[in-house]
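# Fold the following and give me the result.
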Amino acid sequence: MKKLISLKEVEGCHEEGTTSIFVDSQTIITPAAKDLAEEYHIEFIERACPDVEKLGGVGSFSKEALVVLLKQFLAETGNQPYEASYHKSGLKIVKGTTVKLQPIEGDESLKSQEIVHAKEHGLTANLLSLENTCYSESSGQESVNYILTGTVELTISGERLVAYQGDTIFIPKGTKTDWLVKGIASVLSTKVKERAVNEASNWND
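Below you'll find the model as predicted:
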């Protein structure tokens, strides 16, 4: 029977610390899985196909099973939040025009999409879209926010500050900030992942 390797399998290998995945001529690897494996430096190693005749050969791979595989493949490739190019060194280029922003808690006026993951690079980067909205944020991490477009009004401890397109906002850890956007603004927000030892220290403070 043919084996399908998708994002789920690659993620699982990465979490387990596995650096190689054995495949054969009967293995189907989705494009997204290949890209993620390259990003995680996971190698696909070819080996002889295990006794195809004993397994019933290709003929045992039913039309229904093919349909299931095709649906899974289309769902995986069609629901990607963005297109990106990867290099084995870890370099990643996210195609900005392809990023699909998702509403935060169903609020269409506040959308976000993570484009760099903490487990990959020790930091997170999110693209934010804000339209005629206000919200409060109190993060346990320091953040750097670059205003791509629009204007953002910030209120900290009762003091009002304004950031314009091209401005960079640094927010210290634990600072409560009220954000207000009149019109439309887009922001690139990055946060550094803290080490577990620092997190434990913070709990003890």
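
# from here on, contacts and neighbour counts on C-alpha atoms
Fine.

# buried sites along the lengthiest helix in the chain?
Longest helix of the chain, by residue count under DSSP state H: helix 63-78. For helix 63-78, burial by neighbour count (16 or more other C-alpha atoms under 10 Å) applies to 69, 73, 76-77.

# Could you save those as JSON lines and add columns showing distance to residue 7?
Listed next are those as JSON lines, based on distance: C-alpha to C-alpha, whole Å:
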{"residue": "69", "distance to residue 7": "14"}
{"residue": "73", "distance to residue 7": "10"}
{"residue": "76", "distance to residue 7": "8"}
{"residue": "77", "distance to residue 7": "10"}
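
# quick one: residue 116 from residue 74, how far?
Using C-alpha to C-alpha, to the nearest Å, residue 116 is found at 23 Å from residue 74.

# I meant residue 99, not that one.
18 Å.

# likewise residue 166?
Distance from residue 166 to residue 74, by C-alpha to C-alpha: 38 Å.

# what do you get for residue 101?
For residue 101, the distance to residue 74 equals 20 Å [C-alpha to C-alpha].

# Repeat that for residue 135.
Look at residue 135 and residue 74: by C-alpha to C-alpha, they are 36 Å apart.

# Ok, residue 44 next?
As judged by C-alpha to C-alpha, residue 44 and residue 74 stand 22 Å apart.

# Please generate a structure for the following sequence too, so the two can be compared:
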Amino acid sequence: MKKALCASTVESVYSNGQTNIEVDQDTIITPLAKDLIEEYGLNVKIIEPKKKKDASSKNISEELIVSIIKKILKDSLNNRYVMKLDSNGLKVVDGSSIQFTDIPNCTNGGSGQYCSIFFGNSNKSKFGLVRLNHTELTKTIGNDTYLYISKGALDISINENSCVSKEGDIIFIPKRANVTVKALKDVELVYSLTE
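Modelled structure (predicted):
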């Protein structure tokens, strides 16, 4: 769209004590504005249009990455970590940034913490980390869930069936199952579920 530089703009520039007027190459200068520019001895500078950034560029600036990370963190209040992204879709959670939240209702004087991590994929799968310390928890599971025990051992009861699972074991818990877990020692596990 073309712009016009008219006499009133030139008079305004002159009355404000300015000596330069910047216009882009598509600006139309009216005949009266040209006369006033010459009369007042003003300089007209034609500025180059800003180049549009190539949206398909694979070079993503650090500022863009930071703004994306801030948006993700703002939109997902449960996310308590920093995720690094690149233009190829790689997502890396900075392990030193993970902050755990206390699990309520831990028994036997024990404790538990968790961190849910959401990668923003369309199937709404969640991934998270859990730490348990000499405690017992009972919960009805709302989604199909997989657990991977990365440290320690769990005594796990699902709908009255019980077993002890150790480091390296993978456990599947079907949705709507009533589960009780007892941390026999310090336990760390990874969970994955699909909403």
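
# what ranges do the strands span in structure 1?
3-5, 20-23, 27-29, 43-46, 84-86, 92-94, 102-104, 107-116, 123-138, 143-149, 151-156, 159-164, 168-171, 176-192 (DSSP state E).

# just checking, what packs against the fourth one?
Using 3 or more C-alpha pairs under 8 Å, 6 or more residues apart in numbering; DSSP states H and E as the contact definition, the elements that strand 43-46 of structure 1 packs against are strand 20-23.

# could you say what helices and strands the strand it packs on packs with?
Under the contact criterion of 3+ C-alpha pairs under 8 Å, 6+ apart, strand 20-23 of structure 1 touches strand 43-46.

# quick one: buried residues of the strand it packs on?
Across strand 43-46 of structure 1, burial judged by 16+ other C-alpha under 10 Å covers residue 44.

# Now for the buried residues of helix 63-78 of structure 1: which two are most distant?
Spatially, the most separated pair among the buried residues of helix 63-78 of structure 1 is 69 and 77, at 12.3 Å (C-alpha to C-alpha).

# Residue 146 of structure 1: what's it in contact with?
When contacts are counted by C-alpha atoms under 8 Å, 6 or more residues apart in numbering, residue 146 of structure 1 is found next to 166-169, 187-189.

# quick one: which of those residues is most hemmed in?
residue 187 (23 neighbours; other C-alpha atoms under 10 Å).

# quick one: the corresponding residue of structure 2 for that one from residue 173 of structure 2, how far?
Counting by TM-score structural alignment, residue 187 of structure 1 lines up with residue 189 in structure 2. Taking C-alpha to C-alpha as the measure, residue 189 of structure 2 falls 14 Å from residue 173 of structure 2.

# Number of residues surrounding the closest residue in space to residue 99 of structure 1 that isn't next to it in sequence?
Take residue 99 of structure 1 and drop its neighbours on the chain: the residue closest to it by C-alpha to C-alpha, 6 or more residues apart in numbering is residue 82, 4.3 Å away. Residue 82 of structure 1 is flanked by 17 other residues according to other C-alpha under 10 Å.

# what does residue 171 of structure 2 align to in structure 1?
Aligned partner of residue 171 of structure 2 by TM-score structural alignment: residue 169.
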